[in-house]
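J.: need a structure here:
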Amino acid sequence: MKYISTRGKVAPIGFIDMFLMGLAEDGGLIVPERIPTIGEQELRAWSGLSFQEIMMKVFSYYTNDEIPEADLRKLIEDSYAGFASSDVLPLKRINGSLSVMELFHGPTFAFKDVALQLMGNLYAYVAKKRNEVINILGATSGDTGASAISSVRGKEGIQICILHPNGKVSRVQELQMTTVQDDNVLNLSVNGNFDDCQQIIKELFADLPFKSKYHLRAINSINFARILAQSVYYFYAYTQLSEEERAGGINVSVPTGNFGNIFSGYLAKKMGVPIKQLLLATNENNILERFIREGVYKPEGFRTTHSPSMDIQIASNFERYLYYFCGEDAAEVSARMERFKAEGQLTFTAEETARIQADLSAYSVSNEECLETIRKYEAEHGYLLDPHSACGVAAYDRAGARDGGAFVSLATAHPAKFDEAIRLIGIEQKFPERISELFDKPQRQVVVDNAKEEVAARLVDFYNISDSH
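T.: The predicted model follows:
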């Protein structure tokens, strides 16, 4: 398996080089040259396997044996040993047709742990094998940063800098990042929103001399390895359902803002998971819903919501979907992305919009509906949703199952991470001990202006100080 860029100007590379490159050097995103197909018979044989075993199966199609089987198995086992559930991702039945897959049993109580615990261990493995320092650089709307920091804090040969929007993440998300005292961690709190943070990251990765000099590596979902790890839970969800429930295919509701979580589902579907309806759930920052429903991809009017991890206008993984939508035509992708850069929007024809709607359906959920869904499911089912997971369940309530079949909604975070929103409807919850203890810890972060130059200067200081130790 070789890896190429959505814009066609990166020579095919192997798995580890893909992992280290992160963002393609021509400004595109890395994708596999081909997507392997897993047949129905093999997929059925995976029933009863653990999440770790299924991850091993999926990754074996992509790694080219660049990581020996025994080493890969140990990386996977180590990555999920600290999850609070023995199932890693337990599937909870809510009602007759709806099950919720809980993705938040990792160390930072968010779905990002599923991919980032593995990626952190993989970076440490590569750093040791190649005897080089790896500088991880990422932007977060809240959960990615905490999870990425957790995955590499204190690890030899790795330094990490995370940008987050100042004052626009939940209190728990901020504390999970900024109470970490390890010297290989730098938190930059940017006076802007997530899209501003992500733009700075993209500009720094596009500065190839800077990227090369400081060995910059990506942990955001611009890194295909993260997308691949996230795709595994669609396989796992399918195998956890009974044969009767999954007959004819399943429906999945996916809360998403950066298009990574749902693109992972799209990848799983292309690999062979029988997904009938891939339902994109978003909040009032509904650029992705408008893209799917109206065929217009255009950032409009940033809004602060109760689900801040989805307060995103420009979705990093949109270009990967566009690549497959355009028939893997890199020249066409490049032309459309240049048009988007120049005009600030992309418009699709009626025929193209119909094709998009064959792949995806979408619902945006208002702040009011989000809170009402949390209240309703706690009152009627005794199940407490966080505001992001509530968007997924609200979308399920409105969409219904396509031609019947089981419906799985992804629960992306523990409700304790977003207590500010949940208290608005009078629900008090008991915090897990690992969250409660955060409030008494000192914080360590630097507030910076929304400027690539200032961030770059902070990074140079961080790397130089670290090198002198």
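J.: Could you use CA atoms for every contact and neighbour count after this?
T.: Will do.
J.: what are the ranges of the helices in the stretch 201-350 of the chain?
T.: In the stretch 201-350 of the chain, the segments counted as helices under DSSP state H, counting those that start in this stretch are 208-213, 224-240, 243-246, 260-271, 287-294, 318-325, 330-343, 350-359.
J.: Would you mind finding the most buried of those?
T.: Among those, helix 224-240 has the highest mean neighbour count (mean count of other CA atoms under 10 Å), at a mean of 24.
J.: what separates it from the chain centre, distance-wise?
T.: Average the C-alpha atoms of helix 224-240, do the same for its chain, and the two points are 11 Å apart (CA atoms, centre = their mean, to the nearest Å).
J.: now swap in stretch 418-429 and tell me
T.: Counting by CA atoms, centre = their mean, stretch 418-429 comes out at 25 Å from the chain centroid.
J.: buried residues in it?
T.: Under the neighbour-count criterion of 16 or more other CA atoms under 10 Å, stretch 418-429 has 418-419, 421-422 buried.
J.: From the residues you listed, which land in helices?
T.: Those of the buried residues of stretch 418-429 mapping onto helices are 419, 421-422, per DSSP state H.
J.: Quick one: residues contacting the residue lying closest to Glu328 once chain neighbours are set aside.
T.: Excluding the flanking residues, the one nearest Glu328 by CA to CA, 6 or more residues apart in numbering is Thr6, at 7.6 Å. By CA atoms under 8 Å, 6 or more residues apart in numbering, the residues touching Thr6 are 28-31, 319-320, 323, 328-330, 333-334.
J.: and which of those residues is nearest Trp46?
T.: Of all the contacts of Thr6, Val31 has the smallest distance to Trp46: 25.3 Å, by CA to CA.
J.: next up, for comparison:
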Amino acid sequence: MQYLSTRGGISPISFTQGVMMGLAEDGGLLLPRTIPRVGGETFASWHELSYTELAFEILSRFIDDIPASDLRDIINKSYASFNHQDVTPLIHQGGLHILELFHGPTLAFKDVALQFLGNLFEYLLQKSGEVLNIVGATSGDTGSAAIYGVRGKSRINIFILHPKGRVSPVQEKQMTTVLDDNVFNLAIEGSFDDGQAIVKKIFNDVEFKNRYRLGAINSINWARVLAQVVYYVHSCIHVSSHEKDSSVDFAIPTGNFGDIFAGYIAKKMLPPGTIRQLVLATNDNDILSRFVNSGDYSLGEVRATTSPSMDIQAASNFERYLYYLTDSDTAKTRDLMEQFSATGKIDLKSHLDQVKRDFAAAAVTEQEVFDTIRTFYTEHGYVLDPHTAVGVKAALQLRTAGVPMVCLATAHPAKFGEVVESATGQPMVFPEPLQGIGDKQSRCQTIAANVAEIQTFVANNSLT
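T.: Okay, the predicted model is just below:
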């Protein structure tokens, strides 16, 4: 399988080359040359597979430069750290299928991809004898999941930027209480969008990137998206074994467009009609829902909400969808992204018919998030975190009668205990990994949202 850049400026590369490259060297994002198609007979044969067996079947269609036995070992090791035998179980509540993605080490959906990516990095570095300095930005959950994916691993240092004071207290503690020598937490004086822009600028400095052997763990790394495709397929199999209608809708709370883009890839892979609709759910930071509903992709001011992992305006994975929306036209994709970088907006109204065939969308207000958590708990006894509540509200608003709806539960509610306790009126019961986390020793450095300062910090603390 060969991988290309959305901007067309690099020669085709292999999967493992793409993993180590992260952001393409022309500033674009990597995608497979083709998306493997799965026929009805093959899909039916997957119904009895375990999650790890299914992951191998899917990932091996995109990865042909790692021996099958080694790939199986990486997958098995990655999901052995999850506390549920189904890895991503579905719970049936309130006429919805809740896909619980928070059974990994940091209780967030990012673990599904980052446990895999951490073990993949370790495997490739052991083979090559090289080192890697990971640089990433987080709006909340990516940071801790990435840190837990590589903490203590030899040949890897990790530098995580988070917006100071704009992640939940639990999210902050999950990152900063990891004291392994290879972990560096940087609280930047700015927003997540500032951090994400800094990371992209650092990676676009090819000389610096190569000198310090930088690697990416944000969803600009294709392996992140690929690992998430698995739980969409897993959900379709589960629902089709319980529901008469084989078509499934998904509601996805998203800010960076990575999770829903994985669903888009799954939809293209599977037999036609298996995934019927992808419902994109945003909070008050509604750039993506405005795009789907009106063709307006334009920056607004980042608003702080109770679902901070979605407090994003510039979605880093949007470029991948734009590539497909422009019929794989790399020159047009590049021009549109350069226009967005220069002006903060792109007018995509001419593509709106196709966009609406691919997605439906809703923006959910803070009051609606609070009311959804409260009502769902009162009526069903099930506790939603604020991000999941965004998806559930959109699902209830846009679902079609008779079509099964899967809602992605992206984080354990205890990570946002104050909001959830206020909405439910019940004290939060903290799972074992979070008990006493507020009293643990932390290590973090505050730094200006400045490319040069952060490059200097990375250079002074990198492995060589």
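J.: Next, the TM-score between them, please.
T.: The TM-score (TM-score structural alignment, normalised by the length of structure 2) is 0.98; 461 aligned residues with a CA RMSD of 1.1 Å.
J.: about what we covered before: so can I have CSV of the helices of the stretch 201-350 of structure 1 showing distance to Glu454 of structure 1?
T.: Converted to CSV, the helices of the stretch 201-350 of structure 1 look like this (distance: least, CA to CA, whole Å):
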stretch, distance to Glu454 of structure 1
helix 208-213, 14
helix 224-240, 28
helix 243-246, 52
helix 260-271, 28
helix 287-294, 30
helix 318-325, 28
helix 330-343, 24
helix 350-359, 40
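J.: Relative to Leu20 of structure 1, tell me which of these wins on proximity.
T.: Of all these, helix 224-240 comes closest under CA to CA, at 9.6 Å.
J.: mean shift between that closest one and structure 2?
T.: Once fitted to structure 2, helix 224-240 of structure 1 is off its aligned match by 0.5 Å on average (mean CA distance after the TM-score superposition for structure 1).
J.: does Ile91 of structure 2 sit in a helix, a strand or a coil?
T.: What DSSP: H, G, I helix; E, B strand; the rest coil gives for Ile91 of structure 2 is strand.
J.: To which residue of structure 2 is the residue nearest to Glu328 of structure 1 aligned?
T.: Thr6 of structure 1 maps onto Thr6 in structure 2, with residues paired by TM-score structural alignment.
J.: Ok, Val232 of structure 1 next?
T.: Val232 of structure 1 maps onto Val230 in structure 2, by TM-score structural alignment.
J.: That match - nearest residue in space that isn't next to it in sequence?
T.: Excluding the flanking residues, the one nearest Val230 of structure 2 by CA to CA, 6+ apart is Ala55, at 5.7 Å.
J.: After the host helix or strand of that neighbour, which helix or strand is next?
T.: In this structure, Ala55 of structure 2 sits in helix 51-59 according to DSSP states H and E. With elements assigned by DSSP H and E, the helix or strand that comes after helix 51-59 of structure 2 is helix 68-79.
J.: With structure 1 overlaid, how far apart is that following helix on average?
T.: So helix 68-79 of structure 2 averages 0.8 Å relative to structure 1 (mean CA distance after the TM-score superposition for structure 1).
J.: and that helix with helix 222-240, angle?
T.: Helix 68-79 of structure 2 runs at 80 degrees relative to helix 222-240, counting by axes from the mean of the first three to the mean of the last three CA atoms, to 10 degrees.
J.: Now for the residue lying closest to Gly344 of structure 1 once chain neighbours are set aside: which residues touch it?
T.: Leaving out its chain neighbours, the residue that sits closest to Gly344 of structure 1 by CA to CA, 6+ apart is Lys298, at 6.5 Å. By CA under 8 Å, 6+ apart, the contact list for Lys298 of structure 1 reads 287, 291, 344-346.
J.: what about the nearest residue to Leu280 of structure 1 once chain neighbours are set aside, neighbour count?
T.: For Leu280 of structure 1, ignoring the flanking residues on the chain, the nearest one in space by CA to CA, 6+ apart is Ala362 at 4.5 Å. By other CA atoms under 10 Å, the residues close to Ala362 of structure 1 number 25.
J.: Helix, strand, or coil at Ala362 of structure 1?
T.: Following three-state DSSP, Ala362 of structure 1 is assigned to strand.
J.: Helix or strand: which one has Asn135 of structure 1?
T.: Asn135 of structure 1 belongs to strand 134-139 when assigned by DSSP H and E.
J.: list the helices and strands the helix or strand just after that strand packs on?
T.: Moving toward the C-terminus from strand 134-139 of structure 1, the next helix or strand (DSSP H and E) is helix 143-152. Applying 3 or more CA pairs under 8 Å, 6 or more residues apart in numbering; DSSP states H and E, one finds that helix 143-152 of structure 1 contacts helix 112-130, strand 158-165, helix 171-178.
J.: matching residues in structure 1 for stretch 183-200 of structure 2?
T.: On the basis of TM-score structural alignment, stretch 183-200 of structure 2 is assigned to residues 185-202 in structure 1.
J.: Endpoint to endpoint, that stretch covers what distance?
T.: One end of stretch 185-202 of structure 1 sits 20 Å from the other (CA to CA, to the nearest Å).
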